[in-house]
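*Asks:* 3D, please:
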Amino acid sequence: MARIFCIGDVNTDLFLYTDETPVPGTEKGVGEINTTIGGNAANTAMALGHLGADVTLISATGKDTAADFIKKELKKAKVKTIFLPSKKPTGTSVIFVTKTGERGIMSNKGALLDISIKAILNVLPNGLRKQDIIYFGGYYHLPQVRKGFEKLLEKIKVKETKIFFDTTYDEYGKWEVKKILPKTNIFFTNTTELEKITKKRNIDSAAKWLIKNGAKKVVVKKGKHGAAYYAKNEKIEDNAISSHAVNSTGAGDFFTAGFTYAKSKLWGNKTCLVCGNFIAGKKIQSKEYYEPKIQELELHLKKTNLAQLKKINNKKQIEMEIVQNLKCQLKMKKNSVLALASGHTPIGVYKEIAKQYRAGKIDFSEAYFLELDEYLNTKKSNTFKEYFKNNLLSKVNFKKNRIIMFDSETNWLEQKKKIEKFIHSHSIDLMLLGIGKNGHLAFNEPGTGFESKIHIAKLTKTTIKSNKKELSGKIPKEAITLGLKTIVESKKIIVTATGKSKAIAVKKATKEKATESVPASILQKHRNAIFIVDKAAGKFV
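*Replies:* The predicted model follows:
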């Protein structure tokens, strides 16, 4: 399980619900007041804690009643804490909230002014891991942290721990980020902060400026317009949920918590946006401090189309994109289980893999290879076992005892038992699939149940006709295949499609209602599935 360390600001928030502002020399009453825990890092940690994440807040408070209140709230959310020493009082913000939910803030930083790079390094755990996330929130509120911040990031990067950075508002007006961008894995900002940093009003142009200046991935929080994820040559958007705004304070922090929670689960970028928008949308509906519930999030995800689609200009670029995904997977987990597709579409992928293996850029020595499906009652040259031997397995360094394949000559029930036992004990980390013209995945033809496991499939006339182009002699009419339920239990799924003949299938799979008549549409409910297609295959989406 990934650990998340939120480093940055914590304070008490005093909310005054009024459309008026105080005039010197006068006194006016307000209808409602409320005191909660606040601060970017603290809000993010609180939301993550309520969602069940393993989260630690590193910050500073004074020795006062405000600090006691903060510690009590964090404990209730099951947030672990490391507080740096300070003789100053706990930070406090006074927040004026209008009837429309908009707000203005006045703050005293207090103990936060004592947070320094040296103090952070003294308490940061030594045993940071690749899967851990260090989240910096409230950076612009911490003047001492600005001194030598890049060196702190460099020390963290040595551990290959992921670094998430949320800008917050820079009351000092400096907005410096250029030295920070290359050292972050994800850079979060809202539209106001984005314009201040880049001096560009157009969101797309501003996000591209950040990437040009070193940011790997950028997430822009757009309030009632949802959020957008940017990477090089990639943009994903998701709408905000429909909600009546009562108090928007901290909505951006709660969005970041939802996104970060999903990332810690290794879910896809579209799912991360959906989680962030849902948590933020629920937060602004409440005057009281919102405590996210994992059950509510799970219900929302089950009702949402999570299919992610990426259009790429040509087949070669698609192949390079898939190979890069495989390399990232193996870097993250050397002993990954890879279930890879056969057929004409991925041959270019396997050629590129072989090329990069020869160049020493990819290593399969600890990985497992798992076959997706296999023809029954056909000659050896038609089998996928022979296909993979010729196109991949003989060209890279999978170990023989880590290659798990079907045997068309063995009783299929024995095969089923063997493969299911392997998947149960290991699980599939990454699966590469093609999509049939009729929407089939592997040999799960239209009408196959979403709950299907390993089974013998009778091939449709469409599939048999398509196979005649690639097979010789007697064309098989049956195959053993992983079922749809088995497929969606994979941690990450890539579906690739090229050419206009796949365009209707891609549209039905990603944009229309999920149905067993289009087997690939089951992936709309998968939390880390992506369709990587060319312009022709993505013509209708």
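*Asks:* from here on, contacts and neighbour counts on C-alpha atoms
*Replies:* Will do.
*Asks:* the spatially closest residue to residue 480 that is not a sequence neighbour: neighbour count?
*Replies:* Leaving aside its sequence neighbours, residue 480 sits nearest to residue 456 (Cα to Cα, 6 or more residues apart in numbering; 4.4 Å). Per other Cα atoms under 10 Å, the neighbour tally for residue 456 reads 21.
*Asks:* and the helix or strand hosting residue 456, what does it pack against?
*Replies:* When secondary structure is defined by DSSP states H and E, residue 456 falls within strand 455-458. Helices and strands touching strand 455-458, as assessed by 3 or more Cα pairs under 8 Å, 6 or more residues apart in numbering; DSSP states H and E, comprise strand 478-481.
*Asks:* go with 10 Å
*Replies:* Counting contacts by 3 or more Cα pairs under 10 Å, 6 or more residues apart in numbering; DSSP states H and E, strand 455-458 packs against strand 373-375, helix 412-426, strand 478-481.
*Asks:* among the ones you listed, which is the most enclosed?
*Replies:* Comparing those by mean neighbour count (mean count of other Cα atoms under 10 Å), strand 373-375 comes out on top with a mean of 25.
*Asks:* distance from that strand to the middle of the chain?
*Replies:* Averaged C-alpha coordinates place strand 373-375 at 32 Å from its chain's average position (Cα atoms, centre = their mean, to the nearest Å).
*Asks:* following up with a second sequence; could you model it the same way so I can compare the two?
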Amino acid sequence: MHMKLIIVDGYEEMSDAAADIVASVIADKPSAALGLTTGNTPMGLYKRLCARYREGRLPLQDIRVFSTEEYLGVPPDDRRSLYAWLKRELLEPCGIGQDRVFRMSGEDPEPQLACERFDRLLQTSGGMDLIVEGIGRNGHIGFNEPGSLPATRSRIVALTNETLDHNYEYWSDAVPQYGMTIGMANILSAKRILLMASGSAKAESLLKALHGPVTSAVPASFLQEAGNLTVLADKEAAKLLVSSERQG
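*Replies:* Model prediction:
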């Protein structure tokens, strides 16, 4: 496994470091294809990218963005739409036009065909230069819940009770039971993978992902087989990693 582990003091430092990584990818390739997620973890990163854009330090006119998850049956103008969340926090503030953004069509009457179209777009574009992901408390990555296999492509998934409970923190009601997600095979094929983790609630899942057995019970553990992985964690999320290394 080719992994770079970066441990920082807290969430703000993690967000700063993540912005440096994304900016370096764009500097190397201004037309970079980025796979981006939502949730609380990357919001600090997106705020920093927006700030750099406003200051004229981050050219974004040529990048392409793949929005990597969506709720099944949720259109892009729904308050719960993950695409709408990404649009609000990053795409619109940074002037990234819809012609350069590829989303999963949660509202499509044939969602599995929509997933297949998403995969074809991803393949014909040359794949992702960088994908940014968080890790769930149950070891999921994206909406690849426990039981997901490494060969999976984009598809419909039933969300676990743990994920649903966590998502109530975002929406408080009417949380969709199913999602659409980029598959593990797509994640693993990205040229670079950035996994972000913050807070003690992620410590156990991060330990299992990086030092446990590679198993579908912890889909993030498949990242051990990735070619170019950077793990960016604050001290609370990394505390069991540090403890494990000391014991070793």
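*Asks:* is it true that residue 406 of the first structure touches residue 418?
*Replies:* Yes: look at residue 406 of the first structure against residue 418 with Cα atoms under 10 Å: they come within range, at 9.0 Å.
*Asks:* now the common contact residues for the two.
*Replies:* residue 412 (Cα atoms under 10 Å, 6 or more residues apart in numbering).
*Asks:* mind checking what the residue nearest to residue 480 of the first structure lines up with in the second structure?
*Replies:* Alignment note: residue 456 of the first structure maps to residue 156 in the second structure; criterion TM-score structural alignment.
*Asks:* and the gap between its match and residue 168 of the second structure?
*Replies:* 20 Å (Cα to Cα, to the nearest Å).
*Asks:* now the helices and strands packed on strand 455-458 of the first structure as JSON lines including distance to residue 435 of the first structure?
*Replies:* Below are those laid out as JSON lines (distance: least, Cα to Cα, whole Å):
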{"stretch": "strand 373-375", "distance to residue 435 of the first structure": "14"}
{"stretch": "helix 412-426", "distance to residue 435 of the first structure": "22"}
{"stretch": "strand 478-481", "distance to residue 435 of the first structure": "14"}
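*Asks:* centroid residue for the second structure?
*Replies:* By Cα atoms, centre = their mean, the mean C-alpha position of the second structure lies nearest to residue 133, the distance being 2.4 Å.
*Asks:* which residues does whatever residue of the first structure lines up with it contact?
*Replies:* Mapped onto the first structure by TM-score structural alignment, residue 133 of the second structure lines up with residue 433. Counting by Cα under 10 Å, 6+ apart, residue 433 of the first structure touches 339-343, 345-346, 372, 440-442, 487, 493-497, 520, 531.
*Asks:* give the buried subset of these as a PyMOL selection command.
*Replies:* Buried residues among these (16 or more other Cα atoms under 10 Å), as a PyMOL selection:
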select buried, resi 339+340+341+342+345+346+372+440+441+442+487+493+494+495+496+497+520+531
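*Asks:* which of the contacts of residue 433 of the first structure fall in strands?
*Replies:* Members of these lying in strands (criterion: DSSP state E): 339, 340, 493, 494, 495, 496, 497, 531.
*Asks:* contacting residues for the corresponding residue of the second structure for the third one?
*Replies:* Matched to the second structure by TM-score structural alignment, residue 493 of the first structure sits across from residue 193. Under the criterion of Cα under 10 Å, 6+ apart, the contact list for residue 193 of the second structure reads 3, 35, 128-133, 187, 223, 226-231.
*Asks:* try residue 197 of the second structure
*Replies:* Taking Cα under 10 Å, 6+ apart, one finds 7, 11, 14, 41-42, 133-136, 203, 205-206, 231-238 in contact with residue 197 of the second structure.
*Asks:* so the helix ranked longest in the second structure aligns onto which residues of the first structure?
*Replies:* Taking DSSP state H as the assignment, the helix of the second structure that covers the most residues is helix 11-28. Under the alignment (TM-score structural alignment), helix 11-28 of the second structure falls on residues 315-332 in the first structure.
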